[in-house]
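Engineer: Below: sequence and its predicted model.
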Amino acid sequence: MTSLKMALYVGVLSAIYGLLRLTALTGWIQEVAVVVTALILTSVAMDTLRHFMPREVMSDLQGKAVFITGCDTGFGNSVARRLDALGLRVFAGCLFPEGEGARTLQHDCSRQLTVVPCDVTSQSQVDSAVLLVRALLKEDKLHAIVNNAGVFTMSEVEWCTLEMYRRLFEVNCLGAIRVTKAFLPLVRSHGQGGRVVIVASLAGRYTIPGLSAYSVSKHATISFADALRREMAKFGVTVHTVEPGTYRTPILSEEVLEGTVKKDWEAAGEEVRSTYGEQYRDEFKVKFLSELKNARPASKIYEVVDDILDAVVGTEPRCRYVPSVAGTLRSTIMQALPTTVVDSMLQKRTCPPTPPAAVIKQREWRLKNPYTDPKTKQKPFLKRYLSVPMFEKAPLTPTAAPGKPFFGKAGGASNAGIDVAAVPNVSSAATQPLKEEDEGTASVTDKKTE
């Protein structure tokens, strides 16, 4: 760390520590908490301030070479031009060596730049590229490898075909692994100082809905870089990742992206298409393409190119680069927030406002059948939990026998019309006719009751 950076670091640390110390209570626990918080905030501040600080380039670039993949367009094309201008021997790997990008690159740069045919998904082409670079290097040293080749797509998990997952993983992850393993002996053979640079993405740190295939491949690439950095430390070879956000490069061509969405949709099964519906698919495309229009413009590509150059020829390269101040702050905040908060933010950002067709249908059915189980299509049995206990019911009042009146003569009740056999536990005395005194007693009792 230079004296200027050290002084700036100490100054920022002292200022943050002082502010936090004023608000802290006495005691060693509070003191430790203040120190830890100050260190964290200082790290965030330094990550942000580095974008405004001057960068120094290595002085001994003579005799150094670099191999770059994906130089047809975008970041790779710009990096090749800048490194060629600095005097390095550049081997520009191009998927289409006879294409317009490769031709203009070779025309605009010096004779030290060599276009190398390289499809990172083909082991034979990568091996041929190693043989060509080894033959042309002679006494020069392969100082660095820049894994820049990549592809992009947008599609939700259920529509995205396995072929598309395989395609992105093959280029973005296995392509970087294949090229690194092939060229690493050339970088390592010249002793300490060699570098491996891998262009990843912030999508490899947090996954955006609709970018599962891309995020999976970039997340795996970052993991590969982390492992390689720790393994190559014993050889003095450093490994660096550059993780940009969204930039308007040819990889984000709307025509290409709409074509991939259409292809994935047609390849999905009828059940998937009916579940989501064409309205949801169309709104997904509109939502996502409008989000991509908010990407940083092509005029800001230099932010990524500057970080790649610093990783290749800078005097103090960083392990991880996040281009632009906005990208640095966004990455720091997103990694500090709870998962549920991040999920909510990203869903609102990219998911269509209209739910899939199956969800709409289910909601409509529930509105029409509020008390019906959607699985069994039956109304649930209503049970009484706070009610009178259900005891065994007593027998009903005996009915009159057929053809016999239930009541007798006026002035008293008669059992002539009662089916005695239907009444349980009736004694023989109860079945006898009432006497006159009994009838009189009964009459008196009835009057009292009335």
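Structural biologist: Alright, I've got the coordinates.

Engineer: switch to C-alpha atoms for all contacts and neighbour counts from now on
Structural biologist: Will do.

Engineer: Now do the strands in the protein.
Structural biologist: 64-68, 89-94, 114-117, 141-147, 195-199, 238-242, 320-321 (DSSP state E).

Engineer: Mean neighbour count and distance to Glu156 for those strands - can I get that in CSV?
Structural biologist: Listed next are the strands of the chain as CSV, based on neighbours: other CA atoms under 10 Å; distance: least, CA to CA, whole Å:
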stretch, mean neighbour count, distance to Glu156
strand 64-68, 23, 31
strand 89-94, 28, 30
strand 114-117, 22, 33
strand 141-147, 26, 27
strand 195-199, 26, 24
strand 238-242, 25, 26
strand 320-321, 20, 28
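
Engineer: out of these, nearest to Leu186?
Structural biologist: strand 141-147 (6.1 Å; CA to CA).

Engineer: just the angle between the closest one and strand 64-68, please?
Structural biologist: Interaxial angle, strand 141-147 versus strand 64-68 (axes from the mean of the first three to the mean of the last three CA atoms, to 10 degrees): 20 degrees.

Engineer: coming back round to it: export the strands of the chain as CSV, with columns for distance to Leu49.
Structural biologist: Converted to CSV, those look like this (distance: least, CA to CA, whole Å):
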stretch, distance to Leu49
strand 64-68, 29
strand 89-94, 31
strand 114-117, 36
strand 141-147, 25
strand 195-199, 22
strand 238-242, 17
strand 320-321, 13
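
Engineer: of the ones you listed, which approaches Thr104 most closely?
Structural biologist: The nearest among the strands of the chain, by CA to CA, is strand 114-117 at 10.8 Å.

Engineer: What are the contacting residues of that closest one?
Structural biologist: 90-97, 102, 106, 125, 129, 132 (CA atoms under 8 Å, 6 or more residues apart in numbering).

Engineer: One more pass at 6 Å, please.
Structural biologist: Residues from elsewhere that reach strand 114-117, judged by CA atoms under 6 Å, 6 or more residues apart in numbering: 91-94, 97.

Engineer: and here's the other structure:
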Amino acid sequence: MSVLEMMSNKPASFTGRITLVTGGGSGIGRAVALGFAREGATVIVAGRGHGPLEETVKLIEAEGGRAEAITVDVTDTADVASLVQRIVDRHGRLDIAVNNAGTFTFGEVADLPESEWTRVFEVNTTGVFLAMKHQIAAMRQAGGGVIVNVSSNIGAHKRIPGLGAYAASKAAVTALSRTAALECVGDGIRVNTVSPGPHDTPMSLHPGESVAERAVRMKEQNPAGRVGSLDEITSAVLWLASDGAGFAVGQDLVLDGGASA
């Protein structure tokens, strides 16, 4: 049973909602974009790679949905501002934003190159800051909206040696999101976060590891005995964005099968 089914007697409907998903060219971002489109939203998928974004659009359109691909560098404030303005000019408003674009690095603190630290923070933390900065401005003009930021269970909830930069960047996303939630709720804008653990994406595979080998490892490492499915995280994001979650403000929904419990 999905989170949406558990939280509501009927599936959330986003018919007519204008929805932006960053990092929408693959993995969680693609799955979330498809989920919103299946519920009737018009979806704008954004990211650096035009080819993967167009593939997401084709998948949505093949199911009868409406989507558009726009390339963006989330670390460039002018680029992000242009993205949001383009959406507002074309559709009149921005109702929902899912800030999912992110990157990963591995290295112990004493050995991590400073350039890697900077790169991870620019994408994972500054990228979310810039996205919210411009999204909130547009949503305030429209009278409200919803933002869901994708963080990680590694950060505010769990630490792993070798992932210090990633953990710090994602913990910052959680803190930033909660602060913005308090600042914006009076304007009719809800900000929440989801923090996935290992899900069925390439990021959860160790170098050279097969899906079957990952399954064996997860049986030993994760209390739930498996990775999460993309449907499960999509359901959680859609619920947080739905009217049924109207009293959820500044929350960080951890989806990791009990790994950080």
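Structural biologist: On my side now, so go ahead. All values reported here derive from a predicted model rather than from experimental measurement.

Engineer: List just the nearest of the contacts of strand 114-117 of the first structure to Thr221 of the first structure.
Structural biologist: Gly93 (19.1 Å).

Engineer: What's the closest one aligned with over in the second structure?
Structural biologist: Aligned by TM-score structural alignment, Gly93 of the first structure pairs with Ala46 of the second structure.

Engineer: Can you give me the distance of its match to Ala259 of the second structure?
Structural biologist: Distance of Ala46 of the second structure to Ala259 of the second structure, given as CA to CA, to the nearest Å: 30 Å.

Engineer: Out of the strands of the first structure, flag the one nearest Val34 of the first structure.
Structural biologist: Taking the strands of the first structure one by one with CA to CA, strand 320-321 is closest: 26.5 Å.

Engineer: Tell me the residues of the second structure aligned with the closest one.
Structural biologist: With TM-score structural alignment as the criterion, strand 320-321 of the first structure aligns to 252-253.

Engineer: what's the average distance of that stretch to the first structure?
Structural biologist: Superposed on the first structure, stretch 252-253 of the second structure shows a mean distance of 1.9 Å to its aligned residues (mean CA distance after the TM-score superposition for the first structure).

Engineer: Give me the contact list for that stretch.
Structural biologist: Residues contacting stretch 252-253 of the second structure (CA under 6 Å, 6+ apart): 193-195.

Engineer: Could I get the residues you listed in JSON lines, plus columns for distance to Ala167 of the second structure?
Structural biologist: Listed next are the contacts of stretch 252-253 of the second structure as JSON lines, based on distance: CA to CA, whole Å:
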{"residue": "Thr193", "distance to Ala167 of the second structure": "15"}
{"residue": "Val194", "distance to Ala167 of the second structure": "15"}
{"residue": "Ser195", "distance to Ala167 of the second structure": "11"}
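
Engineer: Go through the residues you listed and name the one nearest Gly102 of the second structure.
Structural biologist: Among these, and counting by CA to CA, the member closest to Gly102 of the second structure is Ser195, at 12.6 Å.

Engineer: Check whether that closest one really touches Ser152, as I assumed.
Structural biologist: Yes. Ser195 of the second structure is in contact with Ser152 according to CA atoms under 6 Å; the separation is 3.9 Å.

Engineer: More neighbours: which of those two?
Structural biologist: Neighbour count, other CA atoms under 10 Å: between Ser195 of the second structure and Ser152, Ser152 has more, with 27 against 23.

Engineer: tell me the contacts of that one?
Structural biologist: So Ser152 of the second structure contacts 195-196 (CA under 6 Å, 6+ apart).

Engineer: With the one 4 residues further on instead?
Structural biologist: Under the criterion of CA under 6 Å, 6+ apart, the contact partners of Ala156 of the second structure comprise Ala171.

Engineer: For it, give its distance to Ala171 of the second structure.
Structural biologist: From Ala156 of the second structure to Ala171 of the second structure the distance is 5 Å (CA to CA).

Engineer: One more: Ile147 of the second structure?
Structural biologist: Counting by CA to CA, the gap from Ile147 of the second structure to Ala171 of the second structure is 17 Å.

Engineer: okay, the contacts of strand 114-117 of the first structure in CSV with distance to Asp446 of the first structure next?
Structural biologist: What follows is the contacts of strand 114-117 of the first structure, written out as CSV (distance: CA to CA, whole Å):
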residue, distance to Asp446 of the first structure
Phe91, 122
Ala92, 119
Gly93, 117
Cys94, 116
Pro97, 119
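
Engineer: which one of those sits closest to Ile360 of the first structure?
Structural biologist: Cys94 (47.6 Å).

Engineer: Run through the residues that contact the closest one.
Structural biologist: Cys94 of the first structure neighbours (CA under 6 Å, 6+ apart): 70-72, 117-118.

Engineer: With that, I have no additional questions.
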